[in-house]
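> Got a predicted structure plus its sequence, pasted below:
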Amino acid sequence: MATAEGRRVVVVTGGSAGAGRACVREFATRGDAVAILARGGTGLQAAASDVREAGGQPFTREVDVADHEELESAADEVERELGPIDVWVNAAFATVFAPFTEIKPEEYRRGTDVVYLGYVNGTRAALRRRLPRDRGAVVQVGSAIAYRGIPLQTIYSGAKHAIQGFNEALRCELMHQGSNVHVTMLQMPALNTPQFDWALSRLPRHPQPVPPIYQPEVAARAVVYAADHPKRREYWVGGSTVATLIANKFAAGLLDRYLARKGYQSQMTSEPATDHPVNLWNPVDDGSGRDFGAHGSFDSKAYGHSRQLWASHHHGLLAAAGAGLAAGAGLAATAGVIWSQRR
């Protein structure tokens, strides 16, 4: 069943929790039909309820994005139920917080399969359907870590670097073909999501995002904007992302040394590590009945807005305002010269 005129069909992988869940809600508020692809049944049901309450049309499917056949089957089902896919958002996540030497090979493979190949599989599924129609967008939810790797997150750092390179190369191919299908990537700051409560961790204390921390709704607003403006090759979200990427470009060696000193401490709270459910191999909400939602445990520390994000989305307005101020200053200066000459 196709959506009503004016609605889009949006697919969000990893949409049952965290940033993906916030994206699901944000698209739903626009009245879009939202297909939520994830592993956890409880989170999927709760996300579908969010979509209905916001006025959108939900579709859910339990799927492991690391399995390309499952993802292809899910994409077929989405189009049968909702209509042709307009936007595909890749946001699935899994990782291990630990020094590299303490991560088992099978854990490394699993994290990479989800975070990197899951994005590749999702992009392939989207393009197989969008390229013949010559329209649509694929949005990759990335991270500042795509350019600046950090200690204790070698899986995530490597996967996000890989996504950035993959997306960049793919974008060139689509441009070469003259395609009207666009791919774009957002580099996110640290977000307050449940990943720090369910990721496999071998740290001595409870893991946390590297401050400053932003709420997942900041990411969601950026994703929806990018879906509306997918021709832009990349978006940097949050002032900390901008500062990190600029510092890495011009002083990467200094940043290496800084992270060697501060990178461990900044990723752990003062609370000792405790046993908790781990989602690397299986969803943690299966059988528990718990909906983890979009937010993690750091609401009291997280920012709900980003001035940088607003500026990024309104750069045309800011440029016009700047030009106006410059013109005003020029007119004032000219008037001053004319007045002085008349005296």
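Ah, there it is. Residues are numbered from 1 along each chain as shown.
> going forward, measure contacts between C-alpha atoms and count neighbours the same way
OK.
> For T13, list the residues it contacts.
G20, I36, L37, A38, V65, V89, N90, A91, A92, G122 (C-alpha atoms under 8 Å, 6 or more residues apart in numbering).
> Excluding chain neighbours, give the residue nearest to it in space.
Spatial nearest neighbour of T13, chain neighbours left out: L37 (4.7 Å); criterion: C-alpha to C-alpha, 6 or more residues apart in numbering.
> Quick check: that neighbour touching T60?
Yes - under the contact definition of C-alpha atoms under 8 Å, L37 touches T60, with a separation of 6.0 Å.
> okay, these two: which has more neighbours?
L37 (28 against 22; other C-alpha atoms under 10 Å).
> ok so that one is a helix residue?
No - the assignment for L37 (DSSP: H, G, I helix; E, B strand; the rest coil) gives strand, which keeps it out of a helix.
> show me what contacts it?
V11, V12, T13, G14, G15, S16, L44, T60, R61, E62, V63, A74.
> number of nearby residues for F250?
The number of residues packed around F250, counting by other C-alpha under 10 Å, is 10.
> Look up how far T244 lies from it.
F250 sits 10 Å away from T244, going by C-alpha to C-alpha, to the nearest Å.
> Same check on Y214?
Taken as C-alpha to C-alpha, the spacing of Y214 relative to T244 amounts to 15 Å.
> Of these two, which one has the most company?
For Y214 versus T244, the count of surrounding residues by other C-alpha under 10 Å is larger for Y214: 26 against 17.
> I figured that one was touching H305, is that so?
Yes - using C-alpha under 8 Å, Y214 makes contact with H305 at a distance of 7.5 Å.
> where along the stretch 101-250 of the chain do the helices fall?
105-112, 118-130, 154-177, 195-198, 216-228, 239-262 (DSSP state H, counting those that start in this stretch).
> of all these, which lies closest to R30?
Taking C-alpha to C-alpha as the criterion, R30 comes closest to helix 216-228 out of the helices of the stretch 101-250 of the chain, the separation being 9.7 Å.
> how distant is that closest one from the center of its chain?
If you compare the mean C-alpha spot of helix 216-228 with that of the full chain, they lie 8 Å apart, counting by C-alpha atoms, centre = their mean, to the nearest Å.
> by contact count, what packs against that helix?
Other helices and strands packing on helix 216-228, by 3 or more C-alpha pairs under 8 Å, 6 or more residues apart in numbering; DSSP states H and E, are helix 18-28, strand 137-141, strand 182-187.
> out of these, which comes closest to Q208?
Comparing the helices and strands packed on helix 216-228 under C-alpha to C-alpha, the one sitting nearest is helix 18-28, at 14.1 Å.
> want to compare, so here's the second one:
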Amino acid sequence: MSSVAVVTGASAGVGRATARELARGGTRVALLARGSVGLAAAAREIRAAGGTALPIETDMADHAQVEAAAERVTAELGDIDLWINGAFTSVFAPFVEIDPAEFRRVTEVTYLGYVHGTRVALDRMLPRDRGTIVQVGSALAYRSIPLQSAYCGAKHAIVGFTESLRCELLHSRSRVRVTMVHLPAVNTPQFDWVLSRLDRHPQPVPPIYQPEVAARAIVYAASRPGRREYWIGASTVATILANRIAPALLDRYLGRTGYRSQQADWPADPHRPENLWHPADGTGGVDFGAHGSFDGRAHRHSPQAWMSRHRRSLTAGAVALVAGTAAVGAALGRR
């Protein structure tokens, strides 16, 4: 029997690409998101490819809705083996221009949505003593940038929550595993529908990657949940390391460059949709798909992601190279 996975935020972007990647491997996938139009389109894609999809309209900020969705998944697809938390929303604006209600909404979806998803997954996995939970994180979980205070705060909170939970699972010797996958900038529709108060169209900070790069990494991490986290994209690793080495310098650098690097060359459309309170791909909306507006600039592959997947063999090769070099040096030294 094929396994059962739940993907939140599955109507678009990374979530949609991840659902397709899982379905290609034979996994039965439950798609959770608010947008009915996007969910229906994602389900059609999976079914057209011969897979099984169960779309469920769910607001991850509402624990009762998440619980009801999990009940339906179990009843219609079977026991949940994998739960991937990826749903989020955001506001692009300086902190003082974000209303308290907007900040709260971002936190409820982007942070508490992960908490709710993790809880309902554990309620079903712990009695069976098996299952995997993947938290889709970001480089911004370790290094905040301007104009995204609510999103960055939520991503930082996810790391703190997950690390605490992991310790508790280890204490109880549970075989349920939790891992995090921290992504770089990705070409998703969020930049076409995020609530923005910027003068120009928002954009991901280059370098930009296609959502399929993230999806492959997430599915790989789900199949090998022993590692506590995966960092995808050289920019993610460089950003996190730079923050650990010289955070004050990075503050100043981002203060100078962070506004411009998050805005495209064209002005913002005053009539653009926004999905903070209502899904842009809901009833009366359109299907945004997995990709955003930056296909011409987005990378389809990440060398760092490949290295992350092959870290063990690369480490073994490096050790062998060092050992071989040392042996040659020793032999030459004896001459």
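Structure's in. What do you need? Worth saying up front: this structure is predicted, and the values here are computed from it rather than measured.
> Can you pull the TM-score for these?
The TM-score (TM-score structural alignment, normalised by the length of the second structure) is 0.97; 334 aligned residues with a C-alpha RMSD of 1.2 Å.
> returning to that earlier point: distance to L325 of the first structure added to the helices of the stretch 101-250 of the first structure, as JSON lines?
Compiled in JSON lines, these are given as follows (distance: least, C-alpha to C-alpha, whole Å):
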{"stretch": "helix 105-112", "distance to L325 of the first structure": "49"}
{"stretch": "helix 118-130", "distance to L325 of the first structure": "43"}
{"stretch": "helix 154-177", "distance to L325 of the first structure": "36"}
{"stretch": "helix 195-198", "distance to L325 of the first structure": "45"}
{"stretch": "helix 216-228", "distance to L325 of the first structure": "27"}
{"stretch": "helix 239-262", "distance to L325 of the first structure": "24"}
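> hang on, the earlier thing: quick check: which of the helices and strands packed on helix 216-228 of the first structure is buried the most?
Among these, judged by mean count of other C-alpha atoms under 10 Å, the one packed with the most neighbours on average is helix 18-28 (a mean of 28).
> counterpart of that one in the second structure, which residues?
Helix 18-28 of the first structure corresponds to residues 13-23 of the second structure when matched by TM-score structural alignment.
> Equivalent analysis for stretch 160-175 of the first structure, please.
Applying TM-score structural alignment, one finds that stretch 160-175 of the first structure aligns to the residue range 155-170 of the second structure.
> quick one: the matching stretch to chain centroid distance?
Here the centre of stretch 155-170 of the second structure is set off from its chain's centre by 16 Å, with C-alpha atoms, centre = their mean.
> How about stretch 325-332 of the first structure?
Distance, stretch centre to chain centre, for stretch 325-332 of the first structure: 40 Å (C-alpha atoms, centre = their mean).
> What segments of the stretch 201-343 of the first structure are strands?
In the stretch 201-343 of the first structure, the segments counted as strands under DSSP state E, counting those that start in this stretch are 205-207, 213-214, 234-236, 268-272, 302-303.
> helices and strands around the last one, which ones?
Yep, that's strand 302-303 of the first structure we're talking about. Packed against strand 302-303 of the first structure, as judged by 3+ C-alpha pairs under 8 Å, 6+ apart, are the following elements: strand 213-214.
> and the strand it packs on, what other elements does it pack with?
The contact analysis (3+ C-alpha pairs under 8 Å, 6+ apart) places strand 213-214 of the first structure against strand 190-191, strand 302-303.
> Please identify the most buried of those strands.
Here the criterion is mean neighbour count by mean count of other C-alpha under 10 Å, and of those the winner is strand 190-191, at a mean of 26.
> residues in the second structure aligned with it?
So strand 190-191 of the first structure sits over residues 185-186 in the second structure, by TM-score structural alignment.
> how near is the residue positioned nearest the centre of the second structure to T162 of the second structure?
Central residue check for the second structure by C-alpha atoms, centre = their mean: the C-alpha nearest the mean position is that of V136, 3.0 Å away. Per C-alpha to C-alpha, V136 of the second structure is found 11 Å from T162 of the second structure.
> remind me, longest helix of the first structure?
The helix of greatest length in the first structure, counted in residues with DSSP state H as the criterion, is given as helix 315-342.
> before we move on, back to that, out of the helices of the stretch 101-250 of the first structure, which is closest to R80 of the first structure?
That would be, of the helices of the stretch 101-250 of the first structure and by C-alpha to C-alpha, helix 118-130, which comes in at 12.3 Å.
> Just the buried residues of the closest one, please?
Of the residues in helix 118-130 of the first structure, G118, Y119, V120, N121, G122, T123, R124, A125, A126, L127, R129, R130 count as buried by neighbour count, 16 or more other C-alpha atoms under 10 Å.
> Tell me who's in contact with the fifth one.
In this case it means G122 of the first structure. For G122 of the first structure, the residues meeting the contact criterion (C-alpha under 8 Å, 6+ apart) are T13, V65, H68, L71, W88, N90.
> From A33 of the second structure, how far off is the aligned partner of it in the second structure?
Following TM-score structural alignment, the counterpart assigned to G122 of the first structure within the second structure is G117. Spatial separation of G117 of the second structure from A33 of the second structure under the definition C-alpha to C-alpha is 12 Å.
> cool, I84 of the second structure as well?
For I84 of the second structure, the distance to A33 of the second structure under the criterion C-alpha to C-alpha works out to 12 Å.
> which residue in the second structure lines up with I213 of the first structure?
The pairwise alignment with the second structure assigns I213 of the first structure to I208, based on TM-score structural alignment.
> Quick check: its match vs A214 of the second structure, distance?
Noted for I208 of the second structure: a distance of 11 Å to A214 of the second structure, by C-alpha to C-alpha.
> Who's the closest spatial neighbour of P204 of the first structure, skipping the chain neighbours?
A273 (5.5 Å).
> How about the contacts made by the residue mapped onto that neighbour from the second structure?
Mapped onto the second structure by TM-score structural alignment, A273 of the first structure lines up with A268. When contacts are counted by C-alpha under 8 Å, 6+ apart, A268 of the second structure is found next to L198, D199, R200, H201, P202.
> Good, we can wrap up now.
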